Structure formats: structure tokens, C-alpha cells
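what follows is a predicted structure for the sequence shown.
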Amino acid sequence: MLRIPELTINWHILEACNYDCYFCYAKYGQKSIFSRDYAGILRELGALNDRRIDFLNGSAIAENVRINFAGGEPFLEKDLGQAIALAYDLGLRPSFISNGSLLTDDFITKFGPMISVAGFSVDSFDDEQNRRIGRRDNRGAQVGYERMAAIFRLFRQVSPDTLLKVNTVVCRENVNDDLTSPLHELQPDRWKALRVIPIHGATGRGITDDEFSSFLGRHQDMPGKIVPEDNIDMHRSYLMLDPDGCFYQREGSNYLRSSAILDVGAATALRSIEFDAKTYFSRY
């Protein structure tokens, strides 16, 4: 049986976002109930630490479980800080993935030492490209390089053990870019380059195999661990929770969901979900 040092569960706590990236796949059509139910769900997930987990297509043992708060934009949820603190107390090694626009210095100072991984979605540092992607709020404000660099500096100051990660969706707008210089300056611990999934708003706007390969080749000297992900690499290799606390997998433009964790428990809900543990493990 495969033993996984750390199993990440990505909880997309809400669909809402203050940005409007056209390729976003968080289209659940569900209202977030996070503020009402997060404590019970986190306690269920905490019980998965260092135990056998049965999936629809196999089993694995997770020595540790990391809960990754995602969205939409997770910092739109007012109780995110309290949830991070509870997850930390439960031994869940909390993390997040965010566009960074709503993250404050006070939040980093207070909760940073509890956060195992701070992840940021960065597709470009070019204002016009971000505008075309939709990576800006309704006033046109974006997170530029200087603000991102300040966030990285503060995390390293108050929480040097927090790993800093950048996620880049390689899409039609940035496929010919070279992010080597700004990423060398930021020095993320991990950089994930994800090939855009041509569904929802990205339907018909994918990139070719050669374009994706060229983008990766252009960045082969990046610092830290580089994790390229083609569309096939993402298939069934993520464990994801929707806003209702149901595990789900993408099936084309639709979703396959488990029963809700608060109805049947996390272990039972996972038994109805396929999960490619070997592909997951290969990323780490």
C-alpha cells in the first residue's frame, strides 16, 4: 500500500472571486456555507491523519493531511483566519492559494506561522496581459511585482518555515512570455506551471503541445522545484472539496461529487471518489 508523507486536500470554500480570469474552473453553482460548517468539516479531515484511506480505486496511508484553502478567492471569507487557526490546532498543516490582492500584512503577521504553504496565482506581471486574462478586480486593480515581493519578504521574516509557491496557468496570453527574471528575484520554493484546461471560459482557447513544451524549456533554469502539469497530469490526481463539503472530481465540464462530509464522514465520502495517488505523489 502506498504511504504518502503528506496528502493535500484542496477545499474550494467558495466560487466567488474579486477577479474574473476567463479560464477559472471554479464553476460549482453553489453558495458557500463555509462560515457555518467549517469546524465540523475540519475535525472530520483531522481524523484522516496517519490512517488508511480507501478510495473508489485503491487505498493509501497519509502520514499527514494538509488542508489547502482555495476558491474562488479564499480571502473573501471572513472566517478564513479562524479556520486556519483551528486547522493548525487539529494538526492539518493549513495552506492557501490566493491571488494575493486581499492579503494584508496584519494577516501574515498573525497567521503566517501557522501556514505550511502560501500559494499565489501569478500568470503575468504585465498589466495588459493581466487585463486580457481577467486577473484584476472590478476597479482594474492588480497585484504587481512590488506587492508580491513585499508579501514574500514579510512571510520570510515572520514565518521562515512557510513554503512559498507560485502557480502559473500557461495560457494563450502568456505562452510566449519569459518569467525567469521576476521569479528568480522572488525565489519561490515551488513553481507550478499548469497548462490551461480548455473548458468553461477557456473553451477553444487551449495551447498546443509544442507551445507548452517551449514555455517549459524557456524556464528550465528556474530556482526551486519546478512542477509542470499538463491536462492529463491533473486528471484524478487532486483531492478536492466543493463549497458544500463534498469531495469532487471534474468530468469534462461537469463534476462528480461524493456525499457531504457532515452527512457521512470524511472517510466514507472518500470511498466514492477516484484518486490517482501515484500521480499525486510524483509531484512531491
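Everything's here; your move. Numbering: from 1, shown residues only.

drop to CA atoms for contacts and neighbour counts, all remaining ones
Fine.

what sits against the most centrally placed residue in the chain?
Residue closest to the average C-alpha location in the chain (Cα atoms, centre = their mean): Ile97, at 4.5 Å. Counting by Cα atoms under 8 Å, 6 or more residues apart in numbering, Ile97 makes contact with 68-71, 74, 118-121.

hmm, try it at 6 Å
70, 119-120 (Cα atoms under 6 Å, 6 or more residues apart in numbering).

how about Phe34?
Phe34 makes contact with no residue, according to Cα under 6 Å, 6+ apart.

can you tell me how far it is from Leu262?
12 Å (Cα to Cα, to the nearest Å).

Ala83 too?
Ala83 is 16 Å from Leu262, by Cα to Cα.

of these two, which one has the most company?
Ala83 (19 against 16; other Cα atoms under 10 Å).

for the more buried one, helix, strand, or coil?
When classified by DSSP: H, G, I helix; E, B strand; the rest coil, Ala83 comes out as helix.

got a list of what it touches?
If a contact means Cα under 6 Å, 6+ apart, then Ala83 has no contacts.

ditto for Val166
119-121, 191.

ok, residues contacting the helix or strand hosting Ala267?
In the assignment (DSSP states H and E), Ala267 maps to helix 266-270. For helix 266-270, contacts defined as Cα under 6 Å, 6+ apart pick out 44, 55, 258-259.

turn the contacts of Val166 into CSV, columns for secondary structure and distance to Pro182.
Output for these, formatted as CSV (DSSP: H, G, I helix; E, B strand; the rest coil; distance: Cα to Cα, whole Å):
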residue, secondary structure, distance to Pro182
Gly119, strand, 16
Phe120, strand, 14
Ser121, strand, 14
Trp191, strand, 12
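
one more structure, for comparison:
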Amino acid sequence: MQKPTTLVLNWHITEACNYRCRYCYAKWDESDCRRELIHNPERTTAFLSELHRFFRPDNKLNPLNSQMKWGSVRLNLAGGEPLLNTEKIPDIIGQAIGLGFEVSLITNGSHLSENLLSQLAHQLTWLGISIDSTNSAANREIGRIDRRGRLLNLDNLANNLAIARRLNPKLRIKLNTVVNQLNHEEDLAVLVQHIAPDKWKVLRMLPVVNHHLAVSDEQFAAFIARHRAFDVILCAEDNRDMHESYLMVDPHGRFFQNNPQVEGQGYLYSQPILEVGAAAAFAQMAFDPVRFRARYTQHTREHRA
């Protein structure tokens, strides 16, 4: 097994979102979005510096250093919907790159625009788009619709991604799809061909907070089998693959992990990183480097993102 070359940190910068997906796991036990770290520039700067200090490749005191090796650190900005904070995102990305991070971004695509891409595209290594269905009725039932009743326009999205690729030819596009009861019988081949992603991550709905819309082993396997034509880019993740295998930080600056043992509880949290330091906070969390390496080891022509 090859060793990963990039350590990926997933910072869920906000719980706020313009969609209300019924199975969304990005809901934390402190729901006041005004208290999220990104709304305090000084604390955001200190947080980014502390994260980079702890996870930089030459930090021999990082406990992961004895179990795995990495040559760079990528900060993956997620949510909620991170692009609801368009006035803050460019500065956060600029700070992160200045410290030495690579930066990627996961979005539902609804707030992508040519103007925003002109600011961000050249700074990103990966741009991830979350799409679960091409069926309008299914998207409405899932909750992928805003308060004005607007669905994502896939033609506009494809045009925006083409702009992003022109602005940054090195930019890699990732498509994320969550398999659930409302889309597990769907064939997304036309969508994948239209978006032409460098990677397609297909995730089984994670029953962290509830089990609504969860799929069976057979239903998930059937979805994967239906899309075998995309094997070169398709990376499937079952619930077992996700457990304790992501490095995740919540909007309040705490490491967290899924807690599948207690239904409805959702997560286990560390103390806030800015209060106790990244090392002490990380020591409070379970993390499985073997599962992590399985995801980020080079699988085909690209590194898993």
C-alpha cells in the first residue's frame, strides 16, 4: 500500500445552509450560527495557525507522525454551505494558503458564479459539488431546494465548472453523491458525463442523527454496480469506511467524530482547539490511520480527496 502524500483536514465552517436535506449530518449541538468561529476574524486567524502548526509535515510531536507520512496538508472547507459566507471565504482561503495549506472546497453549487470563481478558482486544488439526484421531485423530497423553491440548475452548474477549469486548468472537480431511499434506483450516468468530474465519491447515507431514508446493503451495492462504467473515478464509501477515518473540525473549532453507538446523539467532540491547543484536543478523539490511508492512498490516476 502506498502512503498518502496529503493529509486532509475537513473544517465544517458553518452549519448554515440554504438547503434542508433530510439526512444531512452537518448539524451540531451548538446551533447558534452567530457563535461560529468564522465570524470572529482574530479567532479564525489563530485557529488556522494552530491547525497548521500541529499538522505541518515537519511536526515530529504530532502522534500521527509515527503511523503515517504526509508531505502536505490540505484544508477542505465544508458546511453546511460554505458559500453562504462569500464575504469571508476568500480571506480564509488566502490566510490558509499563506500558512502553507493547500485548500479545497465542498459546495452544493447553488452560489457558484463567474464572479466568485474568478476570486477562488486559481487558489483551489479541488472543488467538490454535492449532487444526489437529477430528478426534481426527488430533490424536493430530499430537501435540495431553497426557501424560494429553487432547485440547482445543472446546465448553469456545468457552465460554471467549465469557467472554473478555464481559470485554473490544474483544478480538479469532485462530485459527491449520497445514496438514500429517494435516489438508490436512479441512473446518474448522464449527470456524471455532463459534469465530467475527476472523481466521483459515492457515499452511503450515514445514520448519525436518525435512520430516515437509510438504504440496505443490497440497495447500496446495486447503485454501485449500476455505475461500474465509471470505475476509474468512482470511490464508494460505506458507513464502515467513514467511521473514525476523517479528520474533522466543527464550526466551533472542535475535533469531532461520528458516534454511531447512540442513536440521536450524533457526535463525540473534543474541547475547543483554541482553548486547549490542537495536540490536547486531538488526543481526546479516536482516529484510525489505517482507514484514513485506505481512503487517501492513490487508487487510480488521482489521489482520493
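That came through, no problem. What you see is a predicted model; the values in this text were computed from it and never measured.

let me see the TM-score of these two.
Here the TM-score for the pair of chains, by TM-score structural alignment, normalised by the length of structure 1, is 0.93; 280 aligned residues with a Cα RMSD of 1.7 Å.

about what we covered before: okay, the helix holding Ala267 of structure 1 sits on what stretch of structure 2?
Here helix 266-270 of structure 1 aligns to structure 2 at residues 278-282, judged by TM-score structural alignment.

mean per-residue distance, the matching stretch to structure 1?
Mean deviation of stretch 278-282 of structure 2 from its aligned counterpart in structure 1 after superposition (mean Cα distance after the TM-score superposition for structure 1): 2.2 Å.

what residues does stretch 118-131 of structure 2 touch?
With contact meaning Cα under 6 Å, 6+ apart, stretch 118-131 of structure 2 is reached by 103-109, 164, 168, 171-177.

how about that stretch, aligned to which bit of structure 1?
The aligned range for stretch 118-131 of structure 2 is 109-122, by TM-score structural alignment.

the contacts of Ile97 of structure 1 into CSV, with extra columns for distance to Thr279 of structure 1?
Listed next are these as CSV, based on distance: Cα to Cα, whole Å:
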residue, distance to Thr279 of structure 1
Ala70, 21
Gly119, 20
Phe120, 23
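
please, where are all the helices along structure 1?
34-46, 80-89, 105-111, 127-133, 145-158, 180-186, 209-218, 231-234, 261-264, 266-270, 277-282 (DSSP state H).

kindly reformat these as CSV containing distance to Ala60 of structure 1.
Shown next, in CSV, are the helices of structure 1 (distance: least, Cα to Cα, whole Å):
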stretch, distance to Ala60 of structure 1
helix 34-46, 15
helix 80-89, 22
helix 105-111, 31
helix 127-133, 38
helix 145-158, 33
helix 180-186, 35
helix 209-218, 31
helix 231-234, 18
helix 261-264, 19
helix 266-270, 11
helix 277-282, 7
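
highest mean neighbour count out of these?
Counting by mean count of other Cα atoms under 10 Å, helix 266-270 has the highest mean neighbour count of the helices of structure 1, with a mean of 21.

picking that back up, excluding its backbone neighbours, what's nearest the residue nearest to the centre of structure 1?
Among residues not flanking Ile97 of structure 1 along the chain, Gly119 sits closest, at 4.3 Å (Cα to Cα, 6 or more residues apart in numbering).

state the number of residues packed around that neighbour.
24.

over to the one 5 residues further on?
When neighbours are defined as other Cα under 10 Å, Ser124 of structure 1 has 24 of them.

ok, now His184 of structure 2?
Neighbour count for His184 of structure 2, taken as other Cα under 10 Å: 22.

what do you get for Arg20 of structure 2?
Neighbours of Arg20 of structure 2 under the rule other Cα under 10 Å: 17.

ok, and the closest non-adjacent residue to the aligned partner of Ala158 of structure 2 in structure 1?
With TM-score structural alignment defining the correspondence, Ala158 of structure 2 maps onto Ala149 in structure 1. Leaving aside its sequence neighbours, Ala149 of structure 1 sits nearest to Leu186 (Cα to Cα, 6+ apart; 6.1 Å).

so how far is Asp50 of structure 1 from that neighbour?
Taken as Cα to Cα, the span from Leu186 of structure 1 to Asp50 of structure 1 is 34 Å.

hang on, the earlier thing: closest one of the contacts of helix 266-270 of structure 1 to Ser181 of structure 1?
Phe55 (41.9 Å; Cα to Cα).

sorry, back to before: could you dump the contacts of Val166 of structure 1 to a markdown table with distance to Glu251 of structure 1?
Below are the contacts of Val166 of structure 1 laid out as a markdown table (distance: Cα to Cα, whole Å):
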| residue | distance to Glu251 of structure 1 |
| --- | --- |
| Gly119 | 25 |
| Phe120 | 26 |
| Ser121 | 23 |
| Trp191 | 26 |
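
before we move on, the earlier item: gap between the two ends of the match of stretch 118-131 of structure 2?
Terminal residues of stretch 109-122 of structure 1 lie 22 Å apart, using Cα to Cα.

ok, and for it, which residues are buried?
Neighbour counts over stretch 109-122 of structure 1 (16 or more other Cα atoms under 10 Å) mark 111-122 as buried.

wait, which of the helices of structure 1 is closest to Glu6 of structure 1?
Comparing these against Glu6 of structure 1 with Cα to Cα, the closest turns out to be helix 277-282 (8.8 Å).

can you tell me what sits against that closest one?
Identification of contacts with helix 277-282 of structure 1 by Cα under 6 Å, 6+ apart yields Ser237.

same thing but 7 Å
Helix 277-282 of structure 1 is contacted by residues 4, 237-238 when judged by Cα atoms under 7 Å, 6 or more residues apart in numbering.

average gap between it and structure 2?
Its matched residues in structure 2 lie on average 1.5 Å from helix 277-282 of structure 1 after superposition (mean Cα distance after the TM-score superposition for structure 1).

show me how far that helix is from its chain's centre.
Offset of helix 277-282 of structure 1 from its chain centre (Cα atoms, centre = their mean, to the nearest Å): 16 Å.

against Asn180 of structure 2, how distant is the residue nearest to Ile163 of structure 2 when sequence neighbours are not counted?
Counting by Cα to Cα, 6+ apart, Glu114 is the residue found nearest to Ile163 of structure 2 once chain neighbours are left out, at 7.0 Å. Using Cα to Cα, Glu114 of structure 2 is found at 32 Å from Asn180 of structure 2.

ok, now Arg150 of structure 2?
Per Cα to Cα, Arg150 of structure 2 is found 21 Å from Asn180 of structure 2.
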